[in-house]
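# I would like the atomic coordinates for the input below:
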Amino acid sequence: MGRAAAYALVTALVLFGVGFLVRSRWDPLIDLDDGVITRLTDVTRDHPGFRDALLTWQELTRPVYLHVVGTLACLLVWWRTGMRTRAWWAFATLMLSWSVGLGAKYVFQRARPVVEDPVSQAPGYSFPSGHAVNSAAWVTVLVVLAWPIVRARAGRVAMVAVAAAVVLVTAFDRMFLGVHYPSDVTVGVVTGTGLVLASYAGYTGWNPADPQPADDPDVDAGDRSTHPHPEEP
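Predicted structure coming up:
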């Protein structure tokens, strides 16, 4: 549980620390954000095909779609492997990350980037990026969920590489479309990943890999052997 608290503390410090700088309009951060968005949207504006690809990715990675797929993955793992508590952990963590991302937007209430000739528009507040929070949480949950199932080293490496690529493409998609600042997506990725790490650390603390049998004289060794151990994290 100590690791869970540490991950949660670091995540909160990043979220609220950068959020404070955003709310106070700290000049170095604001200047960096504005400069990057101006340069990236200039690139998008000059390449219509690139813009179309970005808009397609934006639609595919909408949080509601990610969480529908994530929920189906949890159900599949539950059904095919019997890892019920792990599937419940994954589903609950996905819902937690979605809620935290939405709630943080209303706490900080940062306006979307203002671009002279916008290449895309999005409703709601800007900090942190909902796409970034949810994509980072989504891929991290799915990697952790599938880790005991994918036993080959090459498969695990490929799984992590694809997960990292999804997060990076989503983060740059938000900036090239001019709907989020670099600080929005950076904090979003840290928040989504940090929430999952904190949640998983708490889960492994609650559900240890090598549980010890209770010292109960009313339960003999034969009875204990008939009860399955909690599933491994």
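# When you work out contacts or count neighbours from here on, use the C-alpha atoms and nothing else.
OK.
# those helices in this protein, which residues are they?
Here the chain has its helices, by DSSP state H, at 2-23, 27-45, 48-60, 63-81, 84-108, 130-146, 153-176, 182-206, 221-225.
# now the ones you listed in TSV, with mean neighbour count?
Listed next are the helices of the chain as TSV, based on neighbours: other CA atoms under 10 Å:
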stretch	mean neighbour count
helix 2-23	17
helix 27-45	16
helix 48-60	14
helix 63-81	16
helix 84-108	19
helix 130-146	26
helix 153-176	17
helix 182-206	23
helix 221-225	10
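# Minimum distance to Gln212: which of these has it?
For the helices of the chain, the distance to Gln212 is smallest for helix 221-225, at 10.9 Å, taking CA to CA.
# re earlier: and the helices of the chain: which comes nearest Glu231?
Once the helices of the chain are compared by CA to CA, helix 84-108 is nearest, at 7.7 Å.
# Which among the helices of the chain is found nearest to Val119?
Closest among the helices of the chain, once you apply CA to CA, is helix 27-45, at 6.3 Å.
# Tabulate the helices of the chain in a markdown table, adding columns for distance to Val114.
As requested, those are exported to a markdown table (distance: least, CA to CA, whole Å):
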| stretch | distance to Val114 |
| --- | --- |
| helix 2-23 | 15 |
| helix 27-45 | 9 |
| helix 48-60 | 18 |
| helix 63-81 | 23 |
| helix 84-108 | 17 |
| helix 130-146 | 18 |
| helix 153-176 | 12 |
| helix 182-206 | 14 |
| helix 221-225 | 65 |
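# how about this one, so we can line them up?
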Amino acid sequence: MPFGLLLLLVEAQWSPLLRADDAARDNLHAFALTRGGFVAVMEALSNIGRWWAYLICFTVVIGWLLWRRLVRLALFVVVTVGGSGLLNELVKLAVHRARPVLIDPIANETGTSFPSGHAQGAMVGYAVLLLVFLPVLHGAARPIAFTVAVLMVLAIGFSRVALGVHYVSDVLAGYVLGAAWVALMVASFNTWRREGGRGPADLAAGLEPEIGPGLDPREI
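Prediction:
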């Protein structure tokens, strides 16, 4: 519902939303033009959120899960992360919103704008990492992991607006769609667990909390 509302407001060119998008675009662009260090940091964050970075990361994660014979979790990662990318491309194709246009751009991207693939990918990617590895995180490690994940999701989304390649509404739509997709995949995973004779997972303890006692965090 939140994603549908955002889409309707974008398609209807709702004035308050357009003004907010334009103000963020113009103010951040003006700030970035004279600050090379800021631009470098934003580009680094943006690169962390690119598809090839996730490919490297999740190839390692999937390989580790298969090595530990955690096939169900490996399939969850493949479908959730891979399906998110496909979903984003389909929605972008349907909406076909042009990217921000700036007279003196500091970054250039091809393709359409809504929703932000970086924002959606960050939401899905960091959520999946938390859901998979929470069983082996204990004590202070859990809040630290949550904090790092939240900060990275926000920072990657912000970098896309700061570089002038997305509107704020694109980023918000990416967050919302990514969260909805993860929720759908978790519900499907819990159905799979019930069919296997287990109850639904307590997400605060990860998707497969039973694996925690048998795993050594140093093996990650």
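# With both chains overlaid, what TM-score comes out?
The TM-score (TM-score structural alignment, normalised by the length of the second structure) is 0.85; 202 aligned residues with a CA RMSD of 2.0 Å.
# Go through the helices of the first structure and name the closest to Gly124 of the first structure.
Nearest of the helices of the first structure (CA to CA): helix 84-108, 8.2 Å.
# Onto which residues of the second structure does the closest one map?
Residues 71-95 of the second structure are matched to helix 84-108 of the first structure when aligned by TM-score structural alignment.
# Give me the most central residue, the first structure.
Ranked by distance to the mean C-alpha position of the first structure (CA atoms, centre = their mean), the top residue is Ala137 at 1.6 Å.
# ok, it touching Thr193?
Yes: here Ala137 of the first structure reaches Thr193: they are 5.2 Å apart, a contact under CA atoms under 8 Å.
# what's the distance between Asp170 of the second structure and Ala119 of the second structure?
8 Å (CA to CA, to the nearest Å).
# To which residue of the first structure is Leu17 of the second structure aligned?
So Leu17 of the second structure corresponds to Leu29, using TM-score structural alignment.
# Ala162 of the second structure too?
Aligned partner of Ala162 of the second structure by TM-score structural alignment: Phe176.
# Does that match touch Ile37 like I think?
Yes: under the criterion of CA under 8 Å, Phe176 of the first structure makes contact with Ile37 at 7.1 Å.
# Now do the shared contacts for those two.
When contacts are counted by CA atoms under 8 Å, 6 or more residues apart in numbering, Phe176 of the first structure and Ile37 have no shared neighbour.
# Now do the contacts for the closest residue to Pro182 of the first structure other than its chain neighbours.
What sits nearest to Pro182 of the first structure in space, not counting adjacent residues and going by CA to CA, 6 or more residues apart in numbering, is Asp33, at 5.8 Å. Asp33 of the first structure sits next to 181-183 when contact means CA under 8 Å, 6+ apart.
# How much space separates Leu154 of the second structure from Val161 of the second structure?
For Leu154 of the second structure, the distance to Val161 of the second structure - CA to CA - is 11 Å.
# what does Arg193 of the second structure give?
39 Å.
# chain center to stretch 194-214 of the first structure, what's the gap?
19 Å (CA atoms, centre = their mean, to the nearest Å).
# hang on, I meant stretch 156-169 of the second structure
14 Å.
# How far does it stretch from one end to the other?
End-to-end for stretch 156-169 of the second structure, by CA to CA: 14 Å.
# Residues in contact with it: which ones?
6, 10, 17, 20-22, 24-25, 28-29, 32, 39, 42-43, 45-46, 48-49, 99-100, 102, 105-109, 113-116, 118-119, 122, 171.
# next one: stretch 7-21 of the first structure
With CA under 8 Å, 6+ apart as the criterion, stretch 7-21 of the first structure contacts 29, 108, 127, 183, 187, 190-191, 194-195, 197-198.
# Dump those residues to TSV, plus distance to Ala152 of the first structure.
Formatted as TSV, these follow (distance: CA to CA, whole Å):
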residue	distance to Ala152 of the first structure
Leu29	43
Phe108	43
Phe127	38
Ser183	36
Val187	32
Val190	28
Thr191	29
Gly194	26
Leu195	27
Leu197	22
Ala198	26
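# count of residues packed around whatever residue of the second structure lines up with Trp147 of the first structure?
By TM-score structural alignment, Trp147 of the first structure lines up with Leu134 in the second structure. When neighbours are counted by other CA atoms under 10 Å, Leu134 of the second structure registers 22.
# so Leu134 of the second structure touches Pro143, yeah?
No: with contact defined as CA under 8 Å, Leu134 of the second structure and Pro143 do not form a contacting pair (10.3 Å).
# Gly130 of the first structure versus the residue nearest to Pro182 of the first structure, what's the distance?
17 Å.
# and what of Ala137 of the first structure?
11 Å.
# swap in Pro28 of the first structure?
24 Å.
# any idea how far Leu7 of the second structure is from Ile156 of the second structure?
21 Å.
# Ok, Gly174 of the second structure next?
From Gly174 of the second structure to Leu7 of the second structure the distance is 11 Å (CA to CA).
# and what of Trp52 of the second structure?
For Trp52 of the second structure, the distance to Leu7 of the second structure - CA to CA - is 28 Å.
# Tyr167 of the second structure now?
To Leu7 of the second structure, Tyr167 of the second structure is 13 Å away according to CA to CA.
# Show me what Ile48 of the second structure lines up with in the first structure.
In the first structure, Ile48 of the second structure lands on Leu60 (TM-score structural alignment).
# nope, Ala107 of the second structure is what I meant
Checking with TM-score structural alignment, Ala107 of the second structure has Ser120 as its match.
# what's the answer for Val182 of the second structure, then?
Using TM-score structural alignment, Val182 of the second structure lines up with Val196 in the first structure.
# isn't its match right up against Thr140?
Yes: between Val196 of the first structure and Thr140 there is a contact at 6.7 Å, judged by CA under 8 Å.
# Return the distance of the aligned residue in the first structure for Met123 of the second structure relative to Trp79 of the first structure.
By TM-score structural alignment, Met123 of the second structure lines up with Ala136 in the first structure. Relative to Trp79 of the first structure, Ala136 of the first structure is positioned 25 Å away (CA to CA).
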